[in-house]
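Q: Here is a sequence with its predicted model. Questions after.
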Amino acid sequence: MAKKNKFDKIINIRNKKASFEFEFLDKFVAGLALMGTEIKSIREGKVSLTEAYCYFRKGELYIKQMHIAPYSQAAHFNHDAVRERKLLLQKQELKKLENKFAEKGLSIVPVRIFINDRGLAKLEIALAKGKKIHDKRQSIKEKDAKRDLQRVAY
């Protein structure tokens, strides 16, 4: 019989708006510095990435406006829902991101948050360039064409 893992519930929360608004150039997986009740809320799936963005402060990367709902079982030890959280990356990844981020027109956008096989919360971030209106129209056309091909296949 297979060994039962306590992290069987799959958490995979995506920022769908980001792929429409931005063109992803490079992706990274970062850890998150969290408080105890924050990880419990993430495991319940109560996270919103729609307004979140990343920025550098003193050579370290932070995420702001990521909403993690307060944990329902906690009393007075609960966390602030939209506090800024530190992202954990290796030094060479931070340097690479900081150099690219300094270029005009590039942003660091959170794409998805998930729980890995060891039970740790990870955030996938992307170095992104904002799309123009005609780029958005093109992505809508591609999505429609893909959907039509799926319909024909069935």
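A: In hand now; what should we look at?

Q: okay, CA-based contacts and neighbour counts for the rest of this
A: OK.

Q: how about S19, what does it touch?
A: Counting by Cα atoms under 8 Å, 6 or more residues apart in numbering, S19 touches V111.

Q: Just the element for it, please.
A: Using DSSP states H and E, S19 maps to helix 16-21.

Q: And here is the other one:
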Amino acid sequence: MDIRNRSAFYEYFFDDRYVAGIVLTGTEVKSLRAGKASFNDAYCIFHGDELFIRSLHIAEYSHGTFNNHDPLRERKLLLNKKELKKLQAKIKEKGYTIIPLRIFSNENNLLKMEIGLGKGKKLHDKRESIKQRDSERELKRYIK
């Protein structure tokens, strides 16, 4: 099970990546295992010394009852204090933001989230990314 944020690498340059745990309810876990998540406009924000993810849409579980979760609620991310302090210092610099990159399950079958510390790309950088991707695709076609 691996859910990726495809648009993140098009929109941002990433300096650092971290693996964080997520605080979830039971129906959220079942929905994520079914692959029902959307990263559209998701980002991370600090409340005090804790890191939360905002705008991550996890669809309601189809077999859930009245106890189903709110699809857009803020979810707490679990990191070490050292990592949180480092991220908080970087966020204060202009232009940096924390973006979720993917949700995956580790070897113990726990759900984790990979987050990246990124800086937004300008329009000309995005055009360069498209050119590079197209040239790699042409090269692969030529090799075949």
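A: Arrived safely. Because the structure is a prediction, the values reported are computed rather than measured.

Q: about what we covered before: in structure 2, what stretch matches the helix holding S19 of structure 1?
A: Aligned using TM-score structural alignment, helix 16-21 of structure 1 spans residues 6-11 in structure 2.

Q: And for stretch 70-86 of structure 1?
A: With TM-score structural alignment applied, stretch 70-86 of structure 1 matches the range 60-76 in structure 2.

Q: Return the set of buried residues in the helix or strand following the helix holding S19 of structure 1.
A: Proceeding N to C from helix 16-21 of structure 1, the next assigned helix or strand is strand 22-32, under DSSP H and E. Residues of strand 22-32 of structure 1 classed as buried: 22-24, 29-30, 32 (neighbour count, 16 or more other Cα atoms under 10 Å).

Q: Reduced to three states, what does the closest residue to L127 of structure 1 other than its chain neighbours come out as?
A: Of all residues not flanking L127 of structure 1 in the chain, I108 sits nearest, at 4.7 Å (Cα to Cα, 6 or more residues apart in numbering). Secondary structure for I108 of structure 1, judged by DSSP: H, G, I helix; E, B strand; the rest coil, is strand.

Q: Structure 1: strands as residue ranges?
A: With strands called from DSSP state E, structure 1 shows them at 12-14, 22-32, 47-48, 53-57, 60-64, 67-68, 85-88, 106-115, 121-130.

Q: spatially speaking, which residue is in the middle of structure 2?
A: By Cα atoms, centre = their mean, structure 2 has its centre lying nearest to P100, at 1.5 Å.

Q: counterpart of that residue in structure 1?
A: By TM-score structural alignment, P100 of structure 2 lines up with P110 in structure 1.

Q: how close does the closest residue in space to its match that isn't next to it in sequence get to G59 of structure 1?
A: Using Cα to Cα, 6+ apart and skipping the chain neighbours, the partner closest in space to P110 of structure 1 is I125 (4.3 Å). Distance, I125 of structure 1 to G59 of structure 1, using Cα to Cα, to the nearest Å: 17 Å.

Q: Looking at those two, which is more packed in?
A: Between I125 of structure 1 and G59, counting by other Cα atoms under 10 Å, I125 is the more crowded of the two (22 against 11).

Q: surely the more buried one meets G31?
A: No - counting by Cα atoms under 8 Å, G31 is not a contact partner of I125 of structure 1; they are 10.3 Å apart.

Q: Counting residues, name the longest helix you see in structure 1.
A: Ordering each helix of structure 1 by length in residues (DSSP state H) puts helix 133-153 first.

Q: residues contacting Y71 of structure 1?
A: 37-38, 40-41, 78.

Q: again with A75 of structure 1
A: Applying Cα under 8 Å, 6+ apart, we find A75 of structure 1 in contact with no residue.

Q: cool, I103 of structure 2 as well?
A: By Cα under 8 Å, 6+ apart, the contact list for I103 of structure 2 reads 2-4, 111-114.

Q: post-alignment, the helix holding S19 of structure 1 versus structure 2, mean distance?
A: Overlaying structure 2 shows helix 16-21 of structure 1 at a mean distance of 0.7 Å from the equivalent residues (mean Cα distance after the TM-score superposition for structure 1).
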